[in-house]
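Q: 3D model of this:
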Amino acid sequence: MANKKNNPLKIVLGTCRVSYVHIKEPAAFEDSDPKYSVTFLIPKDSPDVERIRAAIRSAYEANQEGLFKGKPLSSPKLWNPLRDGSEVLEEFPERKEYEGCYFVKAASKTQPKAFDTDKQEILDLDEVYSGCYCRGV
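A: Model prediction:
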């Protein structure tokens, strides 16, 4: 069994701002299946950025020939989960919170749990909202 502490694909994000929080009820976009989701806004100078890039490289190396069919990691046909906030600002200039950030969207069909700084489960999920600062796993 793999040691969870050494799993290169598991990232615990430092504190960062969240946007588009849908953890109380799942949301569906453009006729997709409803999912719970949150977008993490990560400052470009955060040490989390390199750890996320390393996890992406690890996932790619483990699946290069199978899932990714030998395409290079730089291929525009491969979707990169770490996106530049500048892309959002080009289309939506009013979303100033994306300025100077990368972003990662986390989504799941199962409802995530939320915990406070004392590691107590947050039962009222209205306490976690777009604009607040959170950590993510």
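
Q: from here on, contacts and neighbour counts on C-alpha atoms
A: OK.

Q: And the helix or strand hosting Ile56, what's buried?
A: Following DSSP states H and E, one finds Ile56 within helix 47-63. Along helix 47-63, these residues count as buried under the neighbour rule (16 or more other C-alpha atoms under 10 Å): 48-49, 51-52, 55-57, 60.

Q: the helices in this protein, which residues?
A: Assigned helices in the chain, in chain order: 47-63, 85-91 (criterion: DSSP state H).

Q: and Cys132, how many neighbours does it have?
A: For Cys132, the count of nearby residues is 13 (other C-alpha atoms under 10 Å).

Q: Apologies, that question was intended for Glu127.
A: 11.

Q: separation between it and Ala54?
A: 32 Å (C-alpha to C-alpha, to the nearest Å).

Q: picking up where we left off before, what does the helix holding Ile56 rub up against?
A: 8-11, 13-14, 42, 68, 73, 82, 102 (C-alpha atoms under 8 Å, 6 or more residues apart in numbering).

Q: To check against the first, give me the structure of this:
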Amino acid sequence: MSTKVITGKALLSYEHLLTPQAGIGGGEPKYSVSLVIPKNDKKTIEKIEKAVQEAIKEGVTRFGAKFGKGANFRTPLRDGDLDKPDDPSYKDSYFLNVNSKTKPGIVDRDLNPILDPTEIYSGCFGRASIVAFPYSVNGSTGVSFALHNVQKLEDGEPLGGKARPEDDFEAIDNDFDDILG
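A: Below is the predicted model:
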């Protein structure tokens, strides 16, 4: 069994896929995204849970029999209704924060590379290739997912209140005075 998962359709939130971002406490900048997965996507949730179990087995092999046990053991899949109750984007969903030190591949529906930063944003929908791995660092143990690739599936409402330029303006033919005046 592999720890690699190709998710179903997810809302992309806190998107930093083209430019790495340092975390709140600083540190090394990483490419990252929060994948918001509807609770009714049982297939994706099951694949994630199986990958986590495989990563736990790997953790036991690498870190010892106690790996995966204890109240402080962290797993990556979180409940949006419990952890983000005031954010409607996370309602009836689970979410998973994934990151990578190296730039992920980002493609559109036709597998064309996405390089334009206006094409991939928090609020669009996509799917991701992610890999579960165990960790044990400075007394903190758990399973996390590394981000490999993202495929944008469709546009959505931008999150964070910032509108796209094409939503704010219309094309201008010839006469500026009609618009400005």
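
Q: where does the TM-score land?
A: Remark: TM-score between the superposed chains equals 0.84 [TM-score structural alignment, normalised by the length of the first structure]; 127 aligned residues with a C-alpha RMSD of 1.6 Å.

Q: that older thread, show me which pair in the contacts of helix 47-63 of the first structure is furthest apart.
A: Greatest spacing in the contacts of helix 47-63 of the first structure, by C-alpha to C-alpha: Gly14 and Phe68 (29.2 Å).

Q: equivalent range in the second structure for the longest strand belonging to the first structure?
A: Ranked by residue count under DSSP state E, the longest strand found in the first structure is strand 16-27. When strand 16-27 of the first structure is aligned against the second structure using TM-score structural alignment, it corresponds to residues 10-21.

Q: mean shift between that stretch and the first structure?
A: Superposing on the first structure places stretch 10-21 of the second structure at an average distance of 0.8 Å from its equivalents, by mean C-alpha distance after the TM-score superposition for the first structure.

Q: would a markdown table of the helices of the first structure with distance to Gly131 of the first structure be doable?
A: Shown next, in a markdown table, are the helices of the first structure (distance: least, C-alpha to C-alpha, whole Å):
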| stretch | distance to Gly131 of the first structure |
| --- | --- |
| helix 47-63 | 19 |
| helix 85-91 | 15 |
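
Q: Quick one: closest of these to Glu25 of the first structure.
A: Set against Glu25 of the first structure and scored by C-alpha to C-alpha, the helices of the first structure come closest in helix 85-91, at 24.5 Å.

Q: Give the other helices and strands that the closest one contacts.
A: Helix 85-91 of the first structure sits against strand 101-108, with contacts defined as 3 or more C-alpha pairs under 8 Å, 6 or more residues apart in numbering; DSSP states H and E.
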